[in-house]
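A.B. asks: Return atomic coordinates for the entry below.
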Amino acid sequence: MDSNTQTASSNEKTIYRFSKLNHFSFNFFSFQFLIVTAFLFYFELTYVAWGSLPIIILFLYFSASKKYSFNQKAIVTVFVLIVYFTYAYLLYGKTLNTVVLLYIIPIVLLIIIRSHKLMFILSAIIIVLVSIISYNDFFGFDYGNKKYYDQDNTNFFFYFIVLMIMVYLIVLLTARTNLVQYIIKDLKKKNVELEESRSELKKLQINKESFFAIMSHEIRTPLNAIKGISEILKNNKQSEEDQNLLELMDYSSNHLLALVNNILDFTKLNDGVFSLQFTEFNLRKTLTSLFKMNERLASEKTISYQIEIADTIPDYVYGDKNRINQIVLNLLKNAIEYTEAGSVKMVVDGVYNEDAEAQFLLQITISDTGKGIEKELGDKLFQKYASSNSSTNSVGLGLTISKGLLDLMNGSISFYSKIDQGTTFFITIPLPVVKNSTNKGDQIDSFLQDSSMKILLVDDNNINLLVLQKQLKNKLKNCELTLAHNGQEAINLHQENQYDMILMDVLMPVMDGITATKQIRNSTDRTKKNIPIIALTANVGEKEMLQCLDAGMNDFITKPFEISAILKVIAKITLD
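C.D. replies: As a prediction, the model looks like this:
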């Protein structure tokens, strides 16, 4: 029997015990009133005795009925008892004032069901009733009807009533106490089960993180080589057919990388451990370049592909450039994929915040003339795994992740669609405006042309090492490159030679990049100790990134990378 079945069984037992106690309460009420009725006939209080019979019948009905809850039964019982006790007090109030003690029973009932507000209301009603009856009796109305009662039985009847009340309270409270003890024991057992489940969940979480880290690393490492070789070949003169094949290979590797990133991002968003990386960037240039990335795909489908950027948008803003690119690129690809004829258009506009001109509300509209989105799919479009049946390239995570990223940016996404007429997506993102940009584009270009740096490349993967060497040689014509295959080899070369920078892989045999960096930072030679170190890692988790920075690395680049990204980081560190 699994844990869920055991929990359900335990809950059923608890409910059964509550139900059993509730039936017992009304059975006990019935038994008590039978005794009371017998004594009432014995003392020749016939009017009250006959009046108790309907109450006994009501109690017997409640003890057998499952139609009403215990609280509902208790409230009805309270009002019936109040009427009955008031009737008894009217008949025997002058000489049998102890009958008022019976009012305690309905009050106790309300306390048990924790209906405190009703208890106070009922207490007030009882006080008013007793006061009115006593007042009228005082002026000779004789509602007490003294002749029906023998004065000598007063004390005995008083003790009898008190005894009945005490027996009722003791029995009921004992039953309730036993039930509470059972519940506490049951809760302790469930608490142990929850702790065990929590421990298992922690283990599963650790295994999940480990799996995704390994998967990411193992896929990104060969992808890095594929993208690097593709980039090197594209820079060489090729026939048109070869160039087309290289473009397809590049597109396929980018698509595979996007799928890996989507899975990792989706996991991070679900776990609540996703964080944004804010940088200063050129908004117009970024969105224009992003739009051009899909021109070839749109051209192959012979659809019109247009972009309009308003003159009012700021040049530089502060935000997570990569995540904005990811959102827009995903929507553009979807628009092209689902449009067989017609057009895809991207309009970039926005407004400045009226209260703070330093903030710009970016508005991006991406529209297509494709097949549109069915209402059933539209209702769950931003949920995980929502995708059209005709989609051949999607696992249904792109829009879910886009929505999650926009929520983190305090932005929004919505859409309007008509079947066979097209779809339009609306994105808004608030972005701080950078008025005095520190962008060093010109300096970077000059640096790339004139640099004669000595760089130590460290990677245990020979293919990635050779590809990176070739890429850097193509861009940094005058630089000198040295190769190392693990952290220990890198330390030895660094001690024997003078380098300007180290590009360090993180996961390597013999000695990993984190350990090697720590040893370099602990060096007694100040010049060698402070050499810039850039991590090249296939792990993209926040924890791994922090480990790189904590070890003393100056920056990190995730695989697979564009050579332009490495050059920008190298230039940024060198120029700073």
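A.B. asks: Every contact and neighbour count from this point should use C-alpha atoms.
C.D. replies: Noted.
A.B. asks: List the buried residues of the helix or strand hosting S52.
C.D. replies: Element membership for S52 (DSSP states H and E) is helix 46-64. Using 16 or more other C-alpha atoms under 10 Å as the test for burial, helix 46-64 gives 48-49, 52, 55-56, 58-60, 62-63.
A.B. asks: another one to check against the first:
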Amino acid sequence: MDASTFDLLPIIVCEVAPVRDEAGEIIDFEWTGANSLMQKSILPEGGSVLGMRIFEFDPAYRDSEMVRNVRKVLNTGETVAFTTSQGRAVKMLSKVMRTVVIPNGDSVICCSHEVTDLARERDEAISQAELLKLACDTATHCIAIANGDGTLIYVNDAMLTLSGYEAGDLIGQSAAILMEEDAFKELVTRFTGPGTGYSNKTDAKLKTKSGELIRISVAMNAARLPGEDTTVFITHIEDVRETRRKAHELREALHRAEQATRMKSEFLANMSHEIRTPLNGVLGMAQALAHEDLTASQTEQVSIILDSGRALMVLLNDILDLSKIEAGKLEISPVESDIRHKLSSLFKLHMSIAEEKGIDLRLHVDPNVPSRLAFDPVRVRQCIGNLVSNAIKFTEEGEVMIVVTCSPAESGKATVTVHVTDTGCGIAENKIEHIFASFSQEDGSTTRRFGGTGLGLAITRQLAQMMGGDVTAVSEPGRGSIFTLTFSADVADSASTPAENNTVQLASHRPRSGLGGCRVLVVDDNHINLRVARSFLNSYDLKITEASNGAEALEHLNDGAFDIVLMDVHMPGLDGIEALKRLRMSANPNRFVPVIALTADSMEGDRERYLNMGFDGYVSKPIDERGLISAMGQVLSLGKPAELHSVAV
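C.D. replies: Below you'll find the predicted structure:
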């Protein structure tokens, strides 16, 4: 060949002739012609390949695809085209060559050009296509692609599994095969507009090969293929049967939980009501007896009745408090109050119990404790009272010391710390956290020896945490314990804070009521409750009238004037709520007489509920004599709603 003829071509051209042995067998090949590009590709540093034998130049050529195709052309006389990767063995690095071998008598002409970039792009396209197909086929949701007329051109494995079809059953078929006809038309109509569209998920039904209709969620993209005026629809389908089932189960579980919570609340409310009603008779009569002339033995017996009734009340209140805390319905209600007075009152309350056991009870309030703080006096009193009661209970001899300090106020907030130290039996270190769990004490022997339910400390810790503090303990068996309560309080502005009524309600004598001569109507269907109320009121020079239901009460109010009404809420026939409503709406001159609700309902929200109904005051059972007289005095003298929860006295 005339190589110069091919020097201007941007391709490699060479002539290869076979080298034969004496038997005529090809043992090598010789380059008999080559253009300049061929020379440079084989000998980049210069020189000529003409006359060079190929196998001697590079033995790797012996088994190369190039040589195999040259042999084929020499044997058949046909032109062969092929693509091959050339590596170092042929002096070319990672190049992809497209070669044509042309017969030329007893030699061949080889024409090659590099297609490395094209091959790479092709391989990348194939790789991306395979990767996308793998992603679609392994997706957990169904994917189907249809062309503009709705003919399916691709479905993934999830779609085949859900529909029950084979790929050959669907490809080339209308997508309508997978849905009811009307539903399919409605769905496609949304996305046949120009440009690219996307649907939010919508519910539909997939029709399987067996004819079953499956509830699905469908979203569809309408897109144009790049460089083409062709629209395809890419549909994403999700089987929502399991999701719907789980959502239904969740709703059912939520409904059952709410129902259980309601039933629990109703049970607690009923339990509280049913216990408080007879307990009102027990404690009421015992309090009345305590004011009579009794022998020493009778006084002791009455004291036992009162102590037992109070213990039952503490248990009942603890259970209700724990229930409210667990339900998230117990709220902390800070008010400005004299904390020093509250501490003094609490100290006096426990002093007599400590004296009975021969224990020295002492209280020290650090001078840096402000007189007035904004805190929840009921819950703080409950927390400190629980700690002090426990300390006295578990101390046989020695002392119980209450020390109260206060950290400097930052941004108007202070942290109050109460240490209750005793010289009692102590607690093993590995049992300390255990005693703060509900219904837990140190061990069974503690319950048998000292009694109790194990609720007090659990409630105390949870209340303390709700007030921004905590309760901790350190103890050593045989030496005693130190319980530390902390809670957060706002420092009140004493200059603008009105003086608080510091009367101690829990004094041992009867309060001076200032109610002498008042006309009182007591309404209750329980004759024991009527007797308890009368026993309390008889000592205050009051004019008492009794009624056993709402209808009788209205009759008495029509017949005469009264200064105050003590009304039971739950009564057969006409109850207290309806009686109050009829009274306020009547033309009776007594229609605006103050009415205090006497009720065994003492759950969270009961007070607000009854005051919103129009009652002027609220006293929960069992009724405490001093509390009842105080509430009556408040309503009559201050003209504002009175509240008194039953307390152990």
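A.B. asks: now the buried residues of helix 46-64 of structure 1 in a markdown table, with distance to R284 of structure 1?
C.D. replies: Putting the buried residues of helix 46-64 of structure 1 into a markdown table (distance: C-alpha to C-alpha, whole Å) gives the following:
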| residue | distance to R284 of structure 1 |
| --- | --- |
| V48 | 93 |
| A49 | 94 |
| S52 | 89 |
| I55 | 84 |
| I56 | 86 |
| L58 | 81 |
| F59 | 81 |
| L60 | 82 |
| F62 | 77 |
| S63 | 78 |
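A.B. asks: does P18 of structure 2 sit in a helix, a strand or a coil?
C.D. replies: The three-state label given to P18 of structure 2 by DSSP: H, G, I helix; E, B strand; the rest coil is strand.
A.B. asks: How about it, nearest residue that isn't a chain neighbour?
C.D. replies: The shortest distance from P18 of structure 2 to any non-neighbouring residue, by C-alpha to C-alpha, 6 or more residues apart in numbering, is to F29 (4.4 Å).
A.B. asks: That neighbour and T84 of structure 2, how far apart?
C.D. replies: Plainly put, F29 of structure 2 is 19 Å away from T84 of structure 2 if you go by C-alpha to C-alpha, to the nearest Å.
A.B. asks: Kindly report the same for Q298 of structure 2.
C.D. replies: As judged by C-alpha to C-alpha, Q298 of structure 2 and T84 of structure 2 stand 118 Å apart.
A.B. asks: go on, L611 of structure 2?
C.D. replies: From L611 of structure 2 to T84 of structure 2 the distance is 96 Å (C-alpha to C-alpha).
A.B. asks: Over to R122 of structure 2?
C.D. replies: From R122 of structure 2 across to T84 of structure 2, the span is 14 Å (C-alpha to C-alpha).
A.B. asks: Same check on V569 of structure 2?
C.D. replies: To T84 of structure 2, V569 of structure 2 is 100 Å away according to C-alpha to C-alpha.
A.B. asks: Tell me which stretches of the stretch 401-550 of structure 2 form strands.
C.D. replies: For the stretch 401-550 of structure 2, strands defined by DSSP state E, counting those that start in this stretch occupy the ranges 413-422, 470-476, 480-491, 519-523, 543-547.
A.B. asks: Out of these, which gets nearest to E399 of structure 2?
C.D. replies: Distance to E399 of structure 2, taken as C-alpha to C-alpha, is lowest for strand 413-422 among the strands of the stretch 401-550 of structure 2, at 5.9 Å.
A.B. asks: Contacts for that closest one next, please.
C.D. replies: 369, 384, 387-388, 391-392, 395, 398-409, 480-491 (C-alpha atoms under 8 Å, 6 or more residues apart in numbering).
A.B. asks: Any of those buried? List them.
C.D. replies: Neighbour counting with 16+ other C-alpha under 10 Å marks 369, 384, 387-388, 391-392, 395, 399-406, 480-491 as buried within the contacts of strand 413-422 of structure 2.
A.B. asks: how about a markdown table for the strands of the stretch 401-550 of structure 2, with distance to V13 of structure 2 added?
C.D. replies: Converted to a markdown table, the strands of the stretch 401-550 of structure 2 look like this (distance: least, C-alpha to C-alpha, whole Å):
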| stretch | distance to V13 of structure 2 |
| --- | --- |
| strand 413-422 | 95 |
| strand 470-476 | 92 |
| strand 480-491 | 95 |
| strand 519-523 | 122 |
| strand 543-547 | 126 |
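A.B. asks: now the aligned partner of S239 of structure 1 in structure 2: how far from V302 of structure 2?
C.D. replies: Aligning on TM-score structural alignment places S239 of structure 1 opposite T295 in structure 2. Computed as C-alpha to C-alpha, the T295 of structure 2 to V302 of structure 2 distance reads 10 Å.
A.B. asks: Compare these two and say which is more crowded by neighbours.
C.D. replies: V302 (20 against 9; other C-alpha atoms under 10 Å).
A.B. asks: Now do the same contact list for the closest residue to T447 of structure 2 other than its chain neighbours.
C.D. replies: Closest residue to T447 of structure 2 apart from its sequence neighbours, by C-alpha to C-alpha, 6+ apart: Q441 at 7.0 Å. Listed by C-alpha under 8 Å, 6+ apart, the contact partners of Q441 of structure 2 are 434-435, 447, 453-454.
A.B. asks: Please identify which of those residues is nearest to N317 of structure 2.
C.D. replies: The closest of those to N317 of structure 2 turns out to be T453 (C-alpha to C-alpha; 12.0 Å).
A.B. asks: Looking at structure 1, name the residue matched to the closest one.
C.D. replies: So, by TM-score structural alignment, T453 of structure 2 is matched to V395.
A.B. asks: try N270 of structure 2
C.D. replies: Under the alignment (TM-score structural alignment), N270 of structure 2 pairs with I214 of structure 1.
A.B. asks: Going by secondary structure, its match is in what exactly?
C.D. replies: For I214 of structure 1, the element it lies in under DSSP H and E is helix 154-235.
A.B. asks: What lines up with the residue nearest to P18 of structure 2 in structure 1?
C.D. replies: In structure 1, F29 of structure 2 lands on no residue (TM-score structural alignment).
A.B. asks: Can you name the next helix or strand after whichever helix or strand F29 of structure 2 is part of?
C.D. replies: Using DSSP H and E, F29 of structure 2 falls within strand 26-34. Of the helices and strands lying after strand 26-34 of structure 2 in sequence (DSSP H and E), the nearest is helix 36-42.
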